[in-house]
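Student: heads up, no residue letters with this:
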C-alpha cells in the first residue's frame, strides 16, 4: 500500500493549513480507547469506555446531549437520507483527490469535511458513486479507510472508515468491527460491514447484538428479522427486544420472528418466557415507532395463552402491570374492534380475556405484595409497586414522604410526592422545600441555562413543585418568586403557569412586575404581560 506522504506535492499555503499535530496522529484514537475498555468475558464496555475522546467537541454547543447512536438512529428511522447532491459530490471529489494524490493536506481536507458532516445521511449515496468509479485506486481507498477507522479521534471519520472498509471482503476486519461495534455510536456501520465481510453474517450480528444495549441493538435486531436460526430466534424472544431506548422498536420483530405464539403453545410454566411475553405484549399494546399489536396476527391468541399460563404461575408485580395493560387495551371503547376482530379479537374472546385479567388483578395477595415493594430500597421495585398501588388505589403518601427525606435533591422523588400531595399535606411539603432548596442560588436571574447536570439538580426539584402548584392557587409564593428569577426557562414557565391559576390578581401582578422587564424570552415575557393586564393565557 502507498503511505500518505506528509510533504509530497504540498505548497507553502498548504503547509500552513495543516495543524502542527495531524488528527490521525493524536492518541488514543477511538479504536484504542475502546480496546482499553473491553474486559474479556464481559458484554459491552466498562463504563468509562462509553465516553468517547471527541465528546466535548461534539457536545460543545448543545444544551442536551444525544445518547450514543441516537442521532443516527433518529435519522435512519424518522427522517430520510441526504437531500444534498452538493454534499455528496464534495465528499466524492475530496475522496478521489485523496486517493489520486495521497498527501497529508488532501487527507486533512477530507478529514475536516467528514468531521463536519453526519455521515449516516450521505454514506449510501457516496458508496453507490464509488462502486461506479472505474478508475478508483482501491489500495489507497482501503488504506485511507483503515486509517480513519483505527487511527482517528473523531466519531464521524471512524464511521466513514468502517463504511468504506465494509466494501472489501477482508474477513480479518471482523474483529475490528466487533470492537468498534460495541459502542452504540458505531454499531450500525459495523453491522452493515459485518454483513458484507463475515463468513456467517447472522452469527456475527448476533454476537455483536449481545454486546450493545441501546440504538446498536435496535439496528442489529432489525437486521435479524428474517433469521431462521432457532437459537437466534429464541434469543430474540427472551432477550433481544430489551434495549435502553424503547422496547416498542423491537417488540413486533421479536414476537413475530421469535415465535411468541408457538413458544407459548409448547411451554409449560416457563417463567423466563412468561416474563418476556408480558414485556412484549405490553410493548405491542403501547405501540409507537414500529409495528404494534394491530399488526400482529397472533396477538389475540398469544394474549390468551399468556393469561392462561400466568394464572397458574408464581406472579410478580411486573406481571400485574402487564396484565393491567392488557385490561386497559381490552376496555378501550374508542378502538375499532370490528377491524381488530379480523385478527381474532372477537367480542367473545375479549370477554374471556377481560374475565381472566379481572380474576388475576383482584387477588387479595396483591395489596401485601405492593406494600412490600413500597418498602423496598431498590428503585425499580419501588417504582413497580408504586405503579401497582395507583391501580389498586392504595395510599402511598407516607412512603413517598419518607423517601424524599432520604434524598431531598432527587427531582424524581419530588415528582412522585407532588403527584399524591393534597391540600392537607401541602404546607408540610412547601415548608420542607423552602428549607431544602437554596432559593437564593436558584433565583440568580433569568437566562437560557439548559437546566441539566449536577449544577441544576435543585432547579429540577423546583420544576416539579411549581408544576403541581397549578392545583393549589395562591400557594407557594416564595417558591414561585424564585422560579420567576431562575436561569432555567422551565422554572420560569412553570412559575407563570402556577400564577395563572391565582384568583388574587394583585399579588400575581406584584410578582410579575418584578421580572417582566428582564425576562429574556419574548414569548414568556408576553405571557407575563398578559397576566399583568388581566388576560387569560391560551391553553
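Tutor: Right, received. Where do you want to start? All values reported here derive from a predicted model rather than from experimental measurement.
Student: Please count neighbours and contacts with C-alpha atoms only from this point.
Tutor: OK.
Student: Show me where the stretch 401-539 of the chain has its helices.
Tutor: 411-419, 423-436, 439-442, 457-468, 477-484, 489-499, 505-513, 522-532 (DSSP state H, counting those that start in this stretch).
Student: Which stretch among these approaches residue 22 most closely?
Tutor: With CA to CA as the criterion, residue 22 lies closest to helix 457-468 of these, at 39.8 Å.
Student: Show me which positions of the closest one end up buried.
Tutor: 457-468 (16 or more other CA atoms under 10 Å).
Student: how about CSV for those, with distance to residue 314 added?
Tutor: Listed next are these as CSV, based on distance: CA to CA, whole Å:
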residue, distance to residue 314
457, 40
458, 42
459, 43
460, 39
461, 38
462, 41
463, 40
464, 37
465, 39
466, 42
467, 40
468, 38
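Student: Go through the residues you listed and name the one nearest residue 511.
Tutor: The closest of these, once distances to residue 511 are taken by CA to CA, is residue 466, at 14.7 Å.
Student: structure B:
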C-alpha cells in the first residue's frame, strides 16, 4: 500500500471510530418497577426488558447512513397478574438522534440529542489522565495514552513516547502552518464551539508536530492578543483528547506568560510524548525554568530525558553530581546523552580526585559504556583527550568488587583491542600512546578478575 492510500485508510479508520462513538448510546428506564434498557450502537441495537434481551438488530453501516437512519425494536413486558404490554422503541436520525419509548400506546420516555460529531467528545481527556498518574505516583508510570487507538495500527506500530517527533521528515509545509494560524486567529476573536472545532480538526488532521516549528515562526510574527492566546490554549489543553492538540496548546501557551501554569506544564511534561514541548514552553514563558527542567530530567527515562538533559543548566554542584551519577540512566541507548552528562557534569575534573565515591565510579562506567557503544570517534576523542579513560581505570582497583563492576572495564578492553576501531588513528602518536598506557593499566585488573571474564 502506497503512502497516500495508507494515509487515507488511517484517516478513514479514525473517522469511523468517531462516528461509532457518537452513535453509542445506552438508556435505562424504570417503568413501574420494571427496567427497560436500550443499547444503541452503529452496527447493532438491543432492547432488554428486566435483564432479558427481547429484540436485537444488526445493521449495515452504509445502508443506515444513506437509506434508513431510523429503526424500531419491540418486545413484550410481563407486568404481573397475567398482564402483558407491548414495548416499542423507535430511534435514529442524522442531525438529531431521537429515541421514543412506548408501552402500549403511551409514550413513557423520549429524548432528542443533537449529533455534533465534536472530535473531543466521547473520549478521555489526555491532560487529566496524565495529571492523575503524577498526583498518585509523582511521575508517569505508563507511557500509553487514551488516544493510542487513533495513532497506532497494524500499519503504524507503537513506538516509544517522544521517538516519532524526533524522527519526522523535515519537509516544509507552509500551507498547513498558514491555514492553522488563520483558524486559530478566528478562534481567538470568536471563541465558539464552531471555531474551536475547526482549529482542533486542523491540528489533528495535518499532524501538527510535523510543522510545529513553522507554525511558531508565523505565530511570533502575527502579533495576536496574548491574553486571548492564553485563554484558548488553556481551553484546548483541557479539552484535548488527541496528543497533537496537547502539543499545540503547550507551544502556544509557551508564547505567553505561563508562570501561572508552570506546575501544570511540568506535570504534562512528565509524559515523554510532551517533554520536549513543555521544556520549550518553560524556557520561553517562565522566569526560572531550570529547576522545573531538572525536575523533569529526574522524572523521565527515555527520549524526554535526552531533551531535558540537553536543555538543563548544570548550575549547582548537586545538578553536576546528578548528571554524572544518574544523568545517563535511560531506556534509550544514546551516546550523545552520556557525552552531554560528562561535559556538563565536568567529569574530567571529578575524576582528578585521589578517591571518588562508588556512585561516581558506577556513573562514570555507564557514561563510558554508552559512548563506546555509540562508536562516534569524536565522542571517544573526548574521553581520551581529558584522560577520563585512564583515570577511570585508576579508580577501578578500589571499586571493582563484583562481576557487574567489571562490565565497563571489559567493554573498554574490547574497544582498546579492536584494531578496526583504531584504524584511522594509527599514525596519531599521542592517541596510540594513550591507548597503550590505558591497556597497561587495565590488564592487571582483568588478569586478577575472580570472574575470569574475557575481553573478547
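Tutor: Okay, I see it. Since the structure is predicted, the reported quantities are computational estimates derived from the model, not experimental observations.
Student: Fetch the TM-score of the aligned pair.
Tutor: The TM-score (TM-score structural alignment, normalised by the length of the second structure) is 0.69; 344 aligned residues with a CA RMSD of 2.6 Å.
Student: biggest separation within the buried residues of helix 457-468 of the first structure, which pair?
Tutor: Taking CA to CA, no two of the buried residues of helix 457-468 of the first structure sit farther apart than 457 and 468, at 17.8 Å.
Student: Can you find the partner of residue 310 of the second structure in the first structure?
Tutor: By TM-score structural alignment, residue 310 of the second structure lines up with residue 222 in the first structure.
Student: So that match sits against residue 250, correct?
Tutor: Yes - Residue 222 of the first structure is in contact with residue 250 according to CA atoms under 8 Å; the separation is 7.4 Å.
Student: Which residue of the two possesses the greater neighbour count?
Tutor: More crowded of residue 222 of the first structure and residue 250, by other CA atoms under 10 Å: residue 250, with 27 against 13.
Student: report the longest helix in the second structure, please.
Tutor: Secondary structure of the second structure per DSSP state H: the longest helix is helix 3-23.
Student: hmm, who's touching that helix?
Tutor: 40-42, 115, 117, 119, 121-122, 150, 155, 205 (CA atoms under 8 Å, 6 or more residues apart in numbering).
Student: could you list every residue that touches residue 242 of the second structure?
Tutor: When contacts are taken as CA under 8 Å, 6+ apart, residue 242 of the second structure is in contact with 120, 125-126, 147, 204.
Student: To which residue of the first structure is it aligned?
Tutor: Checking with TM-score structural alignment, residue 242 of the second structure has residue 154 as its match.
Student: What are the buried residues along the longest helix of the second structure?
Tutor: 10, 18-23.
Student: Looking at these, which is nearest residue 386 of the second structure?
Tutor: For the buried residues of helix 3-23 of the second structure, the nearest to residue 386 of the second structure is residue 10 (51.3 Å; CA to CA).
Student: re the thing from before, which one of the helices of the stretch 401-539 of the first structure is the most hemmed in?
Tutor: Comparing the helices of the stretch 401-539 of the first structure by mean neighbour count (mean count of other CA atoms under 10 Å), helix 489-499 ranks first with a mean of 25.
Student: Mind giving me the packing neighbours of it?
Tutor: Here helix 489-499 of the first structure touches helix 457-468, helix 477-484, helix 522-532, going by 3 or more CA pairs under 8 Å, 6 or more residues apart in numbering; DSSP states H and E.
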